[in-house]
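Student: No letters, just coordinates:
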């Protein structure tokens, strides 16, 4: 996986945009100490290079009634390419699955799932997750409350 060498200004641009992706180029240029034109050129280059992959709004799950967060460890009965692909393609279609990681250790996958309530979670398990071919074991832990939740990546040397 290629990495891009960025200088201190690029790292400041990335850090500032992670704090507030809606700021104007003028505001961004002031925060990073550049005039607007070079700042915009650098921003466009960061986007072109794939360092900035998109812009989103962070939405409150609680205000939407999504009160249950579950972490599910999934074991498959076989770890061949066909079963891995089947599982990955299936979970990518489920809106409840916020994150899915292929893991090392005693589970093949770890999922973070967000649903309205325990009934919705049961429906998700019974009608979606356990119906994927090859799923052999599920272990679920429910989040009581978030302690640390970050969306900004740690960008070294950005201060």
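Tutor: On my side now, so go ahead. What you see is a predicted model, and the numbers here were worked out from it, not measured in a lab.
Student: Every contact and neighbour count from this point should use C-alpha atoms.
Tutor: OK.
Student: what does stretch 77-88 rub up against?
Tutor: 76, 108, 132-136 (CA atoms under 8 Å, 6 or more residues apart in numbering).
Student: Okay, strands next: where are they in the chain?
Tutor: 68-76, 97-102, 109-115, 135-142 (DSSP state E).
Student: And residue 43, how close does it get to residue 82?
Tutor: 40 Å (CA to CA, to the nearest Å).
Student: want to compare, so here's the second one:
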């Protein structure tokens, strides 16, 4: 990340907030060695300039009943803008989809999907994805173990 608008103090603030967004300006001040008011101004600027896109709570997926994680690859029926837009519209309406990535290569999209169980995954694939007119082929793999899962950037 080479952006002249952020310095080592900004990077440190970003790294700390990425690990714990609940840190106060006093907390940041102690860790970054700047005054709370300087930390407040820097945080506000980082928010306004879009370096901090938002704050959120990380929920426990399993405790909330979403114990099954699957990786679903999708190939579109036709490769044109309208079909890709229809597929994107479908994905945006499906809360089970945590991530969706357009790819190069053999498959067109990679989806990370969470469901309570196999029955719910089957319903998702057979009633949501496969019947959609933009979709030609779906391939599903169930995650056995997650070795690493983070949205943290390597600051």
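Tutor: Looks like it arrived, so ask away. In this text the structure is predicted, and so the values were computed from the model without any measurement.
Student: what's near enough to touch the residue nearest the centre of the first structure?
Tutor: The first structure has residue 99 as the residue nearest its centroid, 5.9 Å off, counting by CA atoms, centre = their mean. Counting by CA under 8 Å, 6+ apart, residue 99 of the first structure touches 111-113.
Student: quick one: the residue in the second structure sticking out farthest from the centre and residue 28 of the second structure, what's the gap?
Tutor: Most distant from the centre of the second structure: residue 35, at 32.6 Å, with distances by CA atoms, centre = their mean. Per CA to CA, residue 35 of the second structure is found 9 Å from residue 28 of the second structure.
Student: Same check on residue 18 of the second structure?
Tutor: Distance from residue 18 of the second structure to residue 28 of the second structure, by CA to CA: 12 Å.
Student: Comparing these two, which residue is more hemmed in?
Tutor: Set residue 18 of the second structure next to residue 28 and count neighbours by other CA atoms under 10 Å: residue 28 wins out with 22 against 17.
Student: Take the strands of the first structure and lay them out in CSV including distance to residue 128 of the first structure.
Tutor: Output for the strands of the first structure, formatted as CSV (distance: least, CA to CA, whole Å):
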stretch, distance to residue 128 of the first structure
strand 68-76, 13
strand 97-102, 11
strand 109-115, 12
strand 135-142, 11
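Student: Figure out which of those strands is closest to residue 51 of the first structure.
Tutor: strand 97-102 (20.0 Å; CA to CA).
Student: which ones are touching residue 5 of the first structure?
Tutor: Per CA under 8 Å, 6+ apart, neighbours of residue 5 of the first structure: none.
Student: Buried among the contacts of stretch 77-88 of the first structure? Need that as a selection in ChimeraX.
Tutor: Buried residues among the contacts of stretch 77-88 of the first structure (16 or more other CA atoms under 10 Å), as a ChimeraX selection:
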select :76,108,132,134,135
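Student: Out of the contacts of stretch 77-88 of the first structure, which is nearest to residue 58 of the first structure?
Tutor: residue 108 (28.8 Å).
Student: pretty sure the closest one is in contact with residue 72, am I right?
Tutor: No: between residue 108 of the first structure and residue 72 there is no contact under CA atoms under 8 Å: 10.6 Å.
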